[in-house]
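**Student:** Give me a model of this one.
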Amino acid sequence: MHALRYVRTLKHFTRNVACAVALASMPVGVVHAQNAAPKDKASVIARGEYLARASDCIACHTMPAGKLFAGTRPMDTPFGTLYTPNITPDKSTGIGAWSADDFYRMLHEGKSKDGTILYPAMPYASYTRMTREDSDAMYAYLMSVPAVHQPNRPHTLRFPFNKRELLLGWRTLYFRQGEYKADPTQSVEWNRGAYLVEGPGHCAMCHTAINALGGSSASKAFEGGLIPMQNWYAPSLTSNREAGLGDWSIEEISDLLQTGVSKRGAVYGPMAEVVYDSLQYLSDEDIRAMAVYLKSLPARSGQSAGTPTAAVTEEKNRLYPLGKKIYDAQCAVCHGVDGKGKVPHFPPLAQNQSILMTSAVNPVRMVLNGGYPPGTTKNPSPYGMPPFAHTLSDEEVAAVVTYIRTAWGNNGTPISGKEANELRTAPLY
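**Tutor:** Here you go, the predicted model:
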């Protein structure tokens, strides 16, 4: 899961981005980092930097405005708080005493240098798909960044979740070790996209529902779910009623992934952080490959909205007039009286899947808290949305969100003032 923030220390990452992008589409190497010849060392490190971006390592292992990869970032979970480790090459507090074999074991098996099983907040269930060559390149890069002497903080998990031996059961249920195997029936581009999405990108960690044990079912992969402790909903990528991409073009998907905005909408919240810290730095070829793979995901759920009950219809009719009044006064100037927006800067609300999802968490949070798409190389000055938590009551928030979800042919359901109130105190990121 991603630790969320908008301010990041980027100076160490930008050093080799140009070289890394050029290397992004090259075939997987065959030289292990620890055996690389001196003339190849710079290219291996650059490739590792690119892969660290693709894996979004900075998201969890760097405090806001802190030293790169020094760790100690708190990650709240339903089981307590985890603190991310120092992964700089400091020999006593970081991974400076680790070998490339140790690093690969960590990514591939989810075990530390001393054999300690890692908590699955570290996405080794996805990283296990990464090749040994890519692991070695990431190791070479991490060994090249400045060492930071930063002692690690102990986790503060509740009993019995502080007993690591319980992780053996979790691994039996939810962890399948093994590198990605290419599908010979698919294209090279599709397989590259699958590798990035399922491996370093670990997209399923957010876009698959997490159960009470902190695990997810492979049969439910990419079907969406509420991100624990963050109160944002990661939409289904397999349902055209949510964020299913079957009727999106490859260009529209690519734009959203790489720039944060497209003709179909914009990213906010956790996904904005992913684009800001990770996806904007990937090559056009890799972004397109990811789009090709994501577009191919089979539709598995959420294709029918169902018939609203009489009570739902009555609530919608009650809130609709107030919602329209608020929308016309506060929202229409950007999103249009017809809800069609002014793409790409002001996304459409009519027939926008992120508005029509079963869960109304995201539109409620946007009305309450506002937000910006990420500032990216290809969209450096994004347009944002102001917060309305200080000017609208719970009932007014419910009314305008209900209006947006049911106007212009939208077939969403109304929300209540109670639902709006519950999200007022949710952490921003």
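
**Student:** Please count neighbours and contacts with C-alpha atoms only from this point.
**Tutor:** OK.

**Student:** neighbours of the residue lying closest to Ala97 once chain neighbours are set aside, just the number please.
**Tutor:** Excluding its sequence neighbours, the residue lying closest to Ala97 (CA to CA, 6 or more residues apart in numbering) is Lys91, at 5.0 Å. Other residues near Lys91 come to 13 when the count uses other CA atoms under 10 Å.

**Student:** Tell me how far Lys91 lies from Trp232.
**Tutor:** Separation of Lys91 from Trp232 (CA to CA, to the nearest Å): 38 Å.

**Student:** Report the spatially closest residue to Ile250, excluding sequence-adjacent ones.
**Tutor:** Nearest residue to Ile250, sequence neighbours excluded (CA to CA, 6+ apart): Ala291, at 5.8 Å.

**Student:** one more, for comparison:
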Amino acid sequence: MKRKSLFALSAVVVVAAAALVPVLWSGGDNLHNGTAMAATPADQAALIKKGEYLARAGDCIACHTVRGGKQFAGGLPMATPFGTMFTPNITPDDQYGIGKWTQDDFYRAMHTGRSKDGSLLYPGFPFTSYTKVTRADSDAIYAYLRSVTPVNVASRPHELKFPFNQRNMLIGWRTLFFREGEYKADPTKSVEWNRGAYLIEGLGHCGMCHTSINAMGGPVNSAAFAGGLIPLQNWYAPSLTSNKEAGLGDWETKDIADLLKTGVSNRGAVFGPMAEVVHNSLQYMSDEDINAMATYLKTIPQKSEAPEPLQLETSEKFGGELLKQGQKIYADNCAKCHAENGLGMPPSFPPLANNQSIQMPSAVNPIRMVLNGGYPPSTEANPHPYGMPPFAQALSNTEVAAVVTYIRMSWGNHGTAVSPQQVSDLRSAPLD
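**Tutor:** Model (predicted):
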């Protein structure tokens, strides 16, 4: 759902991240040197505090801060199919940041995908989602960013291949894939449901990962939220529209909320890019917002599934051999934590039996977990999560394929056998 969630489209985040809580604003006339000013110092302090929450919830820091670098100073490289892009400085520095931006400039970037000078922003900055953000939320984030320490560091130029370095080409892209407009509440739904829809569809920009993209770097809108392989990260963001993957329709709301807030629940745990989202962002959201998101996620209707990622099929005979070999590997390496019957010991050790993420058409995620291991996010409610050790050095490509095949086809799971070639491809894939 965020962070390098953010990599799911073809370009870079170019300005601030999402807003998550409506904020009362005193009006657009109270400006001082381009800075949003509330009616009183107390009002301004409250606005900044709200904006900090929104910026944290929108995970601004994940894209606009290099590890070990100055907060919000940008410079994070983002590899895309079209070249490498670098996130900008969004501190209130007058020379290199947004120090000379007004709140109108900031809202225009969020709402229309245009920079202060009117130039088109690349869609890695998720303005296709952020256009739904309310003006009040945008103003609150702006007020907060204006309050942080300025950093006098220039934004690094993008390194895009021709013709993708021609911004004018974005006019055609926007015609095909961008529809401007703030979120409109559905009057037939509850306030909580609408809040969840606002967070998921707009502010959370979850569709950037959970929707497949086409060759133009645009979302496959006919299969929105139906899952997709995140380019160059080699993680699969599962479908939110199907209970066969992560539709969550048969989950208890509490389990969904636990997963979003802590990274673990009785139904499973998050790893990879989603673990970073929980660690950097979702754990800081209010219980009310988390429950609203869970309420909405339970109701996302079935839709056409996304194009299936490449799945190298094995013959029935070879699949049977892998299944038999995988049973022994599982007993030797996995059963201690996940149990012989695959039920695990949740939430510390998630169940593998009847686990949707194990059975999806794409086997990318379970293969990567066996190869590289990982941890759920460390959160306030779960500060010392149990991790999964890597087996890349201990198991061959065939052995990894065997144990993943066994997990996907045992205890009533309905997955298919995986190919050692697919394991080989993922073994050499970058981890970030």
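
**Student:** so what corresponds to the residue nearest to Ala97 of the first structure in the second structure?
**Tutor:** Alignment note: Lys91 of the first structure maps to Asp94 in the second structure; criterion TM-score structural alignment.

**Student:** How about the secondary structure of Tyr399 of the second structure?
**Tutor:** Let me fix one detail, which is that residue 399 of the second structure is Glu and not Tyr. Judged by DSSP: H, G, I helix; E, B strand; the rest coil, the three-state class of Glu399 of the second structure is helix.

**Student:** Can you tell me what it aligns to in the first structure?
**Tutor:** Checking TM-score structural alignment: Glu399 of the second structure goes with Glu396.

**Student:** now do Ser424 of the second structure
**Tutor:** Counting by TM-score structural alignment, Ser424 of the second structure lines up with Asn421 in the first structure.

**Student:** so which helix or strand takes in its match?
**Tutor:** Under the criterion of DSSP states H and E, Asn421 of the first structure resides in helix 417-424.

**Student:** The residue nearest to Ala97 of the first structure belongs to a strand?
**Tutor:** No. Membership of Lys91 of the first structure in a strand is not supported by three-state DSSP, which gives coil.

**Student:** close enough to count as contact, it and Pro146?
**Tutor:** No. Counting by CA atoms under 8 Å, Lys91 of the first structure sits too far from Pro146 to count as a contact (11.7 Å).

**Student:** can you map out the strands along the stretch 101-250 of the first structure?
**Tutor:** For the stretch 101-250 of the first structure, strands defined by DSSP state E, counting those that start in this stretch occupy the ranges 156-157, 225-227, 232-234.

**Student:** name the helices or strands packed onto the first one?
**Tutor:** Yep, that's strand 156-157 of the first structure we're talking about. Counting contacts by 3 or more CA pairs under 8 Å, 6 or more residues apart in numbering; DSSP states H and E, strand 156-157 of the first structure is packed against strand 80-83.

**Student:** run the last query once more with 10 Å
**Tutor:** strand 74-77, strand 80-83 (3 or more CA pairs under 10 Å, 6 or more residues apart in numbering; DSSP states H and E).

**Student:** Check the last one too.
**Tutor:** Helices and strands in packing contact with strand 232-234 of the first structure are listed as helix 204-207, strand 225-227, helix 269-277, helix 361-369; criterion 3+ CA pairs under 10 Å, 6+ apart.

**Student:** ok, now with 7 Å
**Tutor:** Counting contacts by 3 or more CA pairs under 7 Å, 6 or more residues apart in numbering; DSSP states H and E, strand 232-234 of the first structure is packed against strand 225-227, helix 361-369.

**Student:** in the superposed pair, what's the mean gap between the last one and the second structure?
**Tutor:** After superposition onto the second structure, the mean distance of helix 361-369 of the first structure to its aligned counterpart is 0.2 Å, using mean CA distance after the TM-score superposition for the first structure.

**Student:** what does the shortest one give?
**Tutor:** Once the two models are superposed, strand 225-227 of the first structure sits on average 0.3 Å from its counterpart in the second structure (mean CA distance after the TM-score superposition for the first structure).

**Student:** Over in the first structure, find the residue span stretch 224-239 of the second structure aligns onto.
**Tutor:** Mapped onto the first structure using TM-score structural alignment, stretch 224-239 of the second structure spans residues 221-236.

**Student:** quick one, what contacts the equivalent of Asp255 of the first structure over in the second structure?
**Tutor:** In the second structure, Asp255 of the first structure lines up with Asp258, judged by TM-score structural alignment. When contacts are counted by CA atoms under 7 Å, 6 or more residues apart in numbering, Asp258 of the second structure touches 264-265.

**Student:** For the closest residue in space to Glu245 of the second structure that isn't next to it in sequence, give its distance to Asn280 of the second structure.
**Tutor:** Excluding its sequence neighbours, the residue lying closest to Glu245 of the second structure (CA to CA, 6+ apart) is Gln356, at 4.9 Å. Counting by CA to CA, the gap from Gln356 of the second structure to Asn280 of the second structure is 25 Å.
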